[in-house]
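Visitor: predicted model and sequence below, questions to follow.
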Amino acid sequence: MNLRSLQWKEILLLPAAGWTLTLVIVHQSIIASSSYFLTRLIEAFQSGRDFSPFLLAYLAAMLLPYIPGCASLLTLQLWINQAHRRFSNRLSESTYGFIEKHRDNSLRETIESVYSRNSFIALQDYLTFIYQFVSLILNSTLSMIVLSLLLPGNLIVGYTISILGATTLILLLRRRVYLRSTQAENTFISYSEALSQIWDNSVLGNRYNFDLWKQHRDRLASQYYSRSNRLQLLKQSGNLTLAFLSLIPTVYLILSAIYRHGVESALIAAIIVNLTRVFHILNSLSGLVYQILDFTAMNARVQVLLNAERRFMEPTALPEAPQGQVLVNDSPVHQYESVVKVIRNSASGRFTIRGANGSGKSTLLHVLKKALSSEAILVPSHHGKLQWRTTSANQSTGQRAVSQLLEISSHPEVRYLLLDEWDANLDAANTHAVDEILAQFSENRVVIEIRH
């Protein structure tokens, strides 16, 4: 099974999905039967026959739908939660260990925005849409089947004409809605990333940084609001057109049937009794077609989520050699692979990497992490989001560094410790404390460090 199919399977083919759709079918079937029982009730009443069985059945058809209706909303929430759990677990597992992607800032922004801010809302909206979409289809289809048993056949013709006209409009609008939805969703990701930068740019009070951030935020805001407005305008224009396509043919046929010469009074009564239901169905048809248009937008949002994982499958290779002069324990590095071999053959020791900015020091750590895999822990220079067991928010930078290294030292399976400028922003006391820990660590394991 390819990646795309597997991704959709883990969203749609879940236990709660089956229960939700089953309950929706039961719910809509009971609702549709109410028109049948109401019509038979009126016919029995007019003819003087016993109408009590139809009355009881009609009352039951009005009351019982609440049970499967409420239950389906509960299972829908279970479906949403299961889908999000599967998605979040899958994305974290799929991206694990792709060290060569770590410095791709564009991909980082997309993944963090998708994972932390967009995924639950997008999946919730998408699955709720499917729930409403299936409900509308069943409501319209089952109701028309019931009414076709009760009303003149030409009303079905009108309904069919409405469906064909609506389908034609869908085919004309679908591509444009999809493109505009994708543009709006991608712009929203960039906009939300800009919004997430409020803390440093605003709270620090640096006017220069604040003004630059504001300009960047406002530019992305204008792009997103403009694209979302154009998307909504396109969808609502289509919805208005669909309303006319849905209503006009059937309205004409209903009026023709009522005013036709010699029509039976029982038929007129049946048409009038079910007129509200017919227009409700036609309104549902208009809503259904609008939902189909909206499905394109919903699908585009979910595709943005799934494409984030697919981008990790695109091949990316780490460089084989440094861009400038890089020294390891004062020896020049010509090929990264030679350093990997030296480190692999070392049971203990301390290796210090030095070089100018942009020469390839951090890249060497990434190459080593890729080669050493789970035997190594890489701590980048900016690692505030890494999860630790012992770190407290009340600790200073130095205290956090000490507690993190002690935590790493307590895990014997970690044979290699890769540190990127660990001594940056540390005072003399904490630098000495960290240095002592690293010295002890390197007595029976390996430390590879970039020094500030």
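Guide: That came in fine, so what should we check first?

Visitor: when you work out contacts or count neighbours from here on, use the C-alpha atoms and nothing else.
Guide: OK.

Visitor: what residues does stretch 253-268 touch?
Guide: 43, 151-152, 154-155, 158, 271 (C-alpha atoms under 8 Å, 6 or more residues apart in numbering).

Visitor: from those, which would you call buried?
Guide: When neighbours are counted using 16 or more other C-alpha atoms under 10 Å, the contacts of stretch 253-268 contain these buried positions: 43, 151-152, 155, 158, 271.

Visitor: now, among the residues you listed, which is nearest to residue 447?
Guide: residue 158 (78.3 Å; C-alpha to C-alpha).

Visitor: measure that closest one to residue 170 for me?
Guide: Between residue 158 and residue 170 the distance is 18 Å, computed by C-alpha to C-alpha, to the nearest Å.

Visitor: second one coming, line it up with the first:
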Amino acid sequence: MFSVLKLARVRGAAIACLAAVMLMMACYVVPQVYLAYLVSADRGAGEVLQGIWLYLLLSFLAYPLSYAAYMLLVFWKTGARRAFYENAFAQTAGRVAQAANRDGEKKFGALISANGQEIVSDSVDFVHAVAGLLFSSVLSVALISTFVMGEFAAAYGVTVALSALLIWRLGKWPANTATFFEKAYNQFIAALPEGWLANTLGESMVMSRFLRLFGRRWSLYRRAALSAMNADQGFNLLQAVCIWVPTTAVILWRSPSMSTTEVIALAVVMPQLVQTLLEVSHLLQNVTWYLSIRGRVSWLNEALVEEKADLGQRFDTGLLRFSQKRDHAWDDVPMAGFDDIVSLMREPGRYAIAGPNGSGKTSLLLHLKELLKERAFYLPAQSFLFPAVKTGLSTGQRKLRDLRSALDAARGRVSVILLDEWDANLDPANRERISAEIDELARSHAVVEVSHRARPSSSTS
């Protein structure tokens, strides 16, 4: 199962990136607090001037560290995205039942789409932001409490306690609305290609029906987006109360008894103190963000759950006709059940399956592939299995290229070759050439082919 941290892939470049971020944060925090400490301790002008020079030097050093951090962030994100693709392919491997399922194809397309990649990117951004904000805020609180105003640590503790209570009691609110939004968004995206063919063909009646459906899904998506926005903003407002009230109360309580130097020191460190509170606010917003991402990742989990499907129930051997090519002629072969078909595959030869539409010819081939696994090679009927290496090919030319690639890949690697309507979209000349190649391959392999023709194509009959 995916988790936010697993999606973010915290290793290698990620650790180096976080280290650079922490060094950059330290360059911003340490010199400002140190300068405030020198003022509050009533040190001489020389030491204060040294503190100013240190402040300027470290502030400048933060820029190259920032560049290094963002460069490493690029490596981190690209590595996480590649790992996501590879994991998605690994998780969906072996789902032979989905090979002829257009819904399964759409689902996988949505899984690895730009939206899936956005979730990966958001997970990386979450870990990156939380690590930086947590380090900077804790360092600031520790330094300010030690050298300028000790009560700030108590205010920070109250803020953390109140925020933890808020997240515990209301954390499911933004998470649930984010899950609702993610599902609505993906339903909206999945609807977009459905009207393409009707629109291209100028079928106005079909398009008007599609646009009504599209409008309903758009409305659902908009309601989900507004609901998620209201949940996030409401939660953030409650967090702001938890963050600012304790520190404001401490400053109001301490201010009447502060000396002039303490007031000056507080004034010097005030920008960093305010920045720390803002970082705490952003940190808690990231916790809310985490709940939202976790809700979105739940959609990825659902998409990767293996769907059980019994291919053996999708075909009827009683409606199918089996034949074997012997001595340049096709002879019918009686089959009592699926076990007889599997037994036939143990010997080399060229076998054909025919039958009416809906009788389960493709499902039978897929079931054989599911059973034989790596021992069999399956070439689909409608999709192009091999990546395109050349543009401008017609459907028949691509089919011919894929078929020849399949035959080349099968030689010496598998014992059974499953061809689903291999002769579709091929002209007679190419059909005869490929058929001759299949005849040759059938001398050493069991070749099972599906065709809508009365008899499969043959080079000699």
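Guide: That came in fine, so what should we check first? If you're wondering where the values come from, they're calculated on a predicted model, not measured in any experiment.

Visitor: among the contacts of stretch 253-268 of the first structure, which ones are in strands?
Guide: Nothing among the contacts of stretch 253-268 of the first structure maps onto strands, per DSSP state E.

Visitor: return the closest of the residues you listed with respect to residue 119 of the first structure.
Guide: residue 158 (41.6 Å).

Visitor: how about the closest one, what's its partner in the second structure?
Guide: Residue 158 of the first structure maps onto residue 155 of the second structure when the alignment is built from TM-score structural alignment.

Visitor: from what I see, that match and residue 246 are in contact.
Guide: Yes. Assessed by C-alpha atoms under 8 Å, residue 155 of the second structure is found in contact with residue 246 at 5.1 Å.

Visitor: overlap in contacts, these two.
Guide: Between them, residue 155 of the second structure and residue 246 share no contacting residue, judged by C-alpha under 8 Å, 6+ apart.

Visitor: what do we get in the first structure for residue 85 of the second structure?
Guide: Matched across to the first structure, residue 85 of the second structure falls on residue 88, judged by TM-score structural alignment.

Visitor: how far apart are the one helix or strand its match maps to and its match in the second structure?
Guide: If you go by DSSP states H and E, residue 88 of the first structure is part of helix 66-95. In the superposition with the second structure, the average deviation recorded for helix 66-95 of the first structure is 1.8 Å (mean C-alpha distance after the TM-score superposition for the first structure).

Visitor: following the chain past that helix, name the next helix or strand.
Guide: Criterion used, DSSP H and E; the element after helix 66-95 of the first structure is helix 105-113.

Visitor: from the contact counts, what lies against that next one?
Guide: helix 154-195, helix 265-312 (3 or more C-alpha pairs under 8 Å, 6 or more residues apart in numbering; DSSP states H and E).

Visitor: what's the mean distance for the shortest one versus the second structure?
Guide: This points to helix 154-195 of the first structure. Mean for helix 154-195 of the first structure is 2.1 Å (mean C-alpha distance after the TM-score superposition for the first structure).

Visitor: C-terminal to that helix, what's the next element?
Guide: helix 198.

Visitor: with the last one instead?
Guide: Remark: after helix 265-312 of the first structure, the chain's next helix or strand is strand 326-328, criterion DSSP H and E.

Visitor: what does that next one correspond to over in the second structure?
Guide: Using TM-score structural alignment, strand 326-328 of the first structure corresponds to residues 320-322 of the second structure.

Visitor: what's in contact with the matching stretch?
Guide: 332-335, 351-356, 359, 361.

Visitor: let's see that with 6 Å instead.
Guide: 332-333, 352-355 (C-alpha atoms under 6 Å, 6 or more residues apart in numbering).

Visitor: ok, stretch 388-407 of the second structure next?
Guide: 425-426.

Visitor: which of the buried ones among the contacts of stretch 253-268 of the first structure lies closest to residue 374 of the first structure?
Guide: Closest to residue 374 of the first structure, out of all of those and judged by C-alpha to C-alpha, is residue 158, at 66.5 Å.
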